[in-house]
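Trainee: Just the structure for this:
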Amino acid sequence: MLKPVVRSVFLPGLCLAALLASTPLALAHEFWIEPEKYQVNSDESLTAGLRNGQLFKGARLPYFDHRIRRFDIVQGGEVTPYTGRMGDMPALVLNNLAPGLLIALHETSPDLITYKSWEKFAAFAEAQGFDDIQARHQARGLPEAGFGEYYTRHAKLLVAVDHGAGADRAFGLETEFVALQNPYTLTLPSDGSPTMMLVQLLYQGAPRVHAQVELFERAPDDSVQRQLLQTNDSGIVQVPVRAQRRYLLNAVVLRPVTAAQPLPPAQEDAKAVWQTLWASLVFATP
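Mentor: Below you'll find the predicted structure:
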């Protein structure tokens, strides 16, 4: 059985630029792909930015190939690697669009953050649903300061081209959301009441069960509401969606750094003891 939403936060549509300017990007939370338009015609161009921030508001990042492990575009079931120009902003510009559901996939290279205090790491971990982090940390005999975590981002975007028909599927990201229903072809009530859309969360190709999922809903007036959901025994979460909204889903894997997940060579001496893998999915409803 799915657990009910345990908390929601309503945020007015204010710009968070001042907050983000004073917060290093490594400390900001979600990473996602955000298009200028979620529904485009096939004779138009699609432009989308890489975003890093909090609460569905964030800084736009340029295209830098050394920060990218994978960047693919899926049209008509065909997966094509995407290559931009260094420094491009927005990072994604596509022409020659094919009618149907267009999917963009993005995985980042590992990056590192070092915690000078236990409190910051604990607050982050607990916010992502890992209430047992202190016991796990202490059981490994780890220090409470001066340790590192390295992280990767695993983002997916769904865009409707013309009719937007088509289906999402798993594409082999180490962790990823799979929309089991196409949000652009759902029949949604015009009175603003929600419809449950099924989304599955995967980790290493298998369903990730009983995992926390953050849902951010942006309304037409640009206000954002956050809810906490949880996957069921099949890794599926019921996402309440309403017409004319934009959505971001976020979920984090927190695992120990072991010999099975070695650090990149440049970071071997960074004392990283934890790794996080962030999955995101972005889409809109007509």
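Trainee: Only C-alpha atoms from now on, for both contacts and neighbour counts.
Mentor: Fine.
Trainee: List the buried residues of the longest helix seen in the chain.
Mentor: Secondary structure of the chain read by DSSP state H shows that its longest helix is helix 118-127. Buried residues in helix 118-127, counted by 16 or more other CA atoms under 10 Å: 121-122, 125.
Trainee: Who are the packing partners of it?
Mentor: helix 133-139 (3 or more CA pairs under 8 Å, 6 or more residues apart in numbering; DSSP states H and E).
Trainee: Next secondary structure after the helix it packs on?
Mentor: Toward the C-terminus, helix 133-139 is succeeded by strand 147-161 as the next helix or strand (DSSP states H and E).
Trainee: Okay, angle between that following strand and helix 118-127 too, please.
Mentor: 40 degrees (axes from the mean of the first three to the mean of the last three CA atoms, to 10 degrees).
Trainee: Mind giving me the packing neighbours of strand 147-161?
Mentor: strand 30-35, strand 39-40, strand 100-108, strand 111-115, strand 175-179, strand 272-284.
Trainee: If we use 6 Å, what do you get?
Mentor: Contact here means 3 or more CA pairs under 6 Å, 6 or more residues apart in numbering; DSSP states H and E; on that basis strand 147-161 packs against strand 39-40, strand 100-108, strand 111-115, strand 272-284.
Trainee: With distance to Arg218 as added columns, please give these in a markdown table.
Mentor: Listed next are the helices and strands packed on strand 147-161 as a markdown table, based on distance: least, CA to CA, whole Å:
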| stretch | distance to Arg218 |
| --- | --- |
| strand 39-40 | 16 |
| strand 100-108 | 20 |
| strand 111-115 | 29 |
| strand 272-284 | 9 |
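Trainee: now those in CSV, with distance to Ala155 and mean neighbour count?
Mentor: Below are these laid out as CSV (distance: least, CA to CA, whole Å; neighbours: other CA atoms under 10 Å):
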stretch, distance to Ala155, mean neighbour count
strand 39-40, 19, 20
strand 100-108, 5, 23
strand 111-115, 15, 16
strand 272-284, 5, 23
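Trainee: Out of these, flag the one nearest Glu144.
Mentor: Smallest distance to Glu144 across those (CA to CA): 8.6 Å, for strand 111-115.
Trainee: hmm, who's touching that closest one?
Mentor: For strand 111-115, the external contacting residues (CA atoms under 6 Å, 6 or more residues apart in numbering) are 146-151.
Trainee: List only buried entries from those residues.
Mentor: Applying 16+ other CA under 10 Å to the contacts of strand 111-115 flags 147-151 as buried.
Trainee: next up, for comparison:
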Amino acid sequence: MFMRLASLAMCLSAALPAAAHEFWISPDAYAVPVGGTLSAEFRVGQEFKGAGYVFVPGRSERFEVVTPEGVVEVTPRVGDRPALNIPAPAEGLNVVVHQTGELSLTYKDMAQFRRFIEHKDWAALETVHRERGLPEERFKEAYRRYAKSLIAVGNADGADRAMGLEIEIVAVKNPYVDDLSGGMVVDVIYDGAARADAQVEILDKAPDGTVEVSQIRTDATGRAVFPVTPGHEYLVDSVVVRAEPNEDAEAGPVWRSLWASLTFRVPE
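Mentor: From the prediction side, this is the model:
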């Protein structure tokens, strides 16, 4: 019981991220046999490094596994770690989907906000912030995370698709069965439409744990193509930042960020 409470405390702390910390689903194995177990941590961190944390129902709005045979809702107990630990629902490509509840953070100053928006390709919002007459200290941002992960079960057949998330990354190619010699292909969708000319960040983790980070942009159709290496694990990330309809920083968040992530591993 003590360990569970300690882990829960860590979760509550981890759920208050610094401005540019990613959230992702981290499977124990990206390929499992039919009848095997899907097991994955929720992680928050930077450069594909971060602690796993326990499941807290109030911080989760949607948690499911989408398979070629249908959708299975995931219902962990409070404090469960790993958050995902279920028998594989069906053979084929299993897509784990998680949407957080609404969370918020407070920026201590403009420098902290600037680091975030510059990293995520929204630097012009600093000017907008000042034009709105907002304070440069102690202002809030609301945020939600939309994470997906691709796990191969058995033959891994099947395809990812748009899951109706406010923002999401869709794998156009199935990395476990499709030819990736021309690169991995993903679409970025925001509010039901292709997100054109948007930054996509790619974190490439080698088997020895080293991570390379790069950024590319989507084309006019919201599509991005990038090279991948057999045996490597990938975290793909894209973020939207928008103004909240609130000009009073004392009344609540004045900005909102929406984070999409996708994880997968390329077979050797």
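Trainee: Could you tell me the TM-score of the two chains?
Mentor: Here the superposed chains carry a TM-score of 0.90, computed using TM-score structural alignment, normalised by the length of structure 2; 253 aligned residues with a CA RMSD of 1.9 Å.
Trainee: mind checking which of the helices and strands packed on strand 147-161 of structure 1 is nearest Leu50 of structure 1?
Mentor: strand 100-108 (9.1 Å).
Trainee: Tell me how many other residues surround the spatially closest residue to Ala98 of structure 1 that is not a sequence neighbour.
Mentor: In space, Ala98 of structure 1 comes closest to Ser42 once its chain neighbours are excluded; the distance is 5.9 Å by CA to CA, 6 or more residues apart in numbering. Ser42 of structure 1 has 17 neighbours, counted by other CA atoms under 10 Å.
Trainee: what's the answer for Asn174 of structure 2, then?
Mentor: 22.
Trainee: what's the counterpart of it in structure 1?
Mentor: Aligned by TM-score structural alignment, Asn174 of structure 2 pairs with Asn182 of structure 1.
Trainee: likewise Glu136 of structure 2?
Mentor: Using TM-score structural alignment, Glu136 of structure 2 sits opposite Glu144 in structure 1.
Trainee: State the number of residues packed around that match.
Mentor: So Glu144 of structure 1, with other CA under 10 Å, has 16 neighbours.
Trainee: Could you report the separation of the closest residue to it other than its chain neighbours from Gln54 of structure 1?
Mentor: Once flanking residues are discounted, Glu144 of structure 1 sits nearest to Trp118: 5.0 Å by CA to CA, 6+ apart. Trp118 of structure 1 sits at a distance of 21 Å from Gln54 of structure 1 (criterion: CA to CA, to the nearest Å).
Trainee: Need the distance between the two termini of stretch 78-85 of structure 1.
Mentor: End-to-end distance (CA to CA), stretch 78-85 of structure 1: 22 Å.
Trainee: Against Met197 of structure 1, how distant is the aligned residue in structure 1 for Phe116 of structure 2?
Mentor: By TM-score structural alignment, Phe116 of structure 2 lines up with Phe124 in structure 1. From Phe124 of structure 1 across to Met197 of structure 1, the span is 28 Å (CA to CA).
Trainee: Val159 of structure 1 now?
Mentor: 16 Å.
Trainee: who has more neighbours, those two?
Mentor: The neighbour comparison of Val159 of structure 1 against Met197 (other CA under 10 Å) goes to Val159, with 24 against 17.
Trainee: surely that one meets Glu36?
Mentor: No - using CA atoms under 6 Å, Val159 of structure 1 is not in contact with Glu36; the gap is 10.4 Å.
Trainee: ok, back up a step: need the three-state assignment for the alignment partner in structure 2 of the residue nearest to Ala98 of structure 1.
Mentor: Matched to structure 2 by TM-score structural alignment, Ser42 of structure 1 sits across from Val34. Val34 of structure 2 carries the three-state label coil when classified by DSSP: H, G, I helix; E, B strand; the rest coil.
Trainee: so who does Val34 of structure 2 touch?
Mentor: 91, 153-154.
Trainee: 8 Å instead?
Mentor: 88, 90-91, 153-154 (CA atoms under 8 Å, 6 or more residues apart in numbering).
Trainee: Next, format those residues as TSV and append neighbour count and distance to Glu250 of structure 2.
Mentor: What follows is the contacts of Val34 of structure 2, written out as TSV (neighbours: other CA atoms under 10 Å; distance: CA to CA, whole Å):
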residue	neighbour count	distance to Glu250 of structure 2
Ala88	23	47
Ala90	21	49
Glu91	21	51
Val153	25	49
Gly154	17	53
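Trainee: Would you mind checking which of these also appear as contacts in structure 1?
Mentor: Retained in structure 1 (both residues aligned by TM-score structural alignment, their matches' CA atoms under 8 Å) from the contacts of Val34 of structure 2: 88, 90-91, 153-154.
Trainee: how much space is there between the residue of structure 2 most remote from its centre and Tyr234 of structure 2?
Mentor: Largest separation from the mean C-alpha position in structure 2: Gly133, at 31.6 Å (CA atoms, centre = their mean). Remark: distance between Gly133 of structure 2 and Tyr234 of structure 2 (CA to CA) = 40 Å.
Trainee: on that earlier part again, between the buried residues of helix 118-127 of structure 1, which sits nearest Glu214 of structure 1?
Mentor: Ala125 (13.5 Å).
Trainee: if I pick the closest one, what's in contact with it?
Mentor: 131, 133.
Trainee: Check Arg138 of structure 2 too.
Mentor: 106-109.
Trainee: try Val241 of structure 1
Mentor: 194-197, 285.
Trainee: Structure 2: which residue goes with that one?
Mentor: That one, Val241 of structure 1, aligns with Val228 by TM-score structural alignment.
Trainee: circling back to that earlier point, how much space is there between the match of Glu136 of structure 2 and Gly129 of structure 1?
Mentor: Applying CA to CA, the value for Glu144 of structure 1 to Gly129 of structure 1 is 19 Å.
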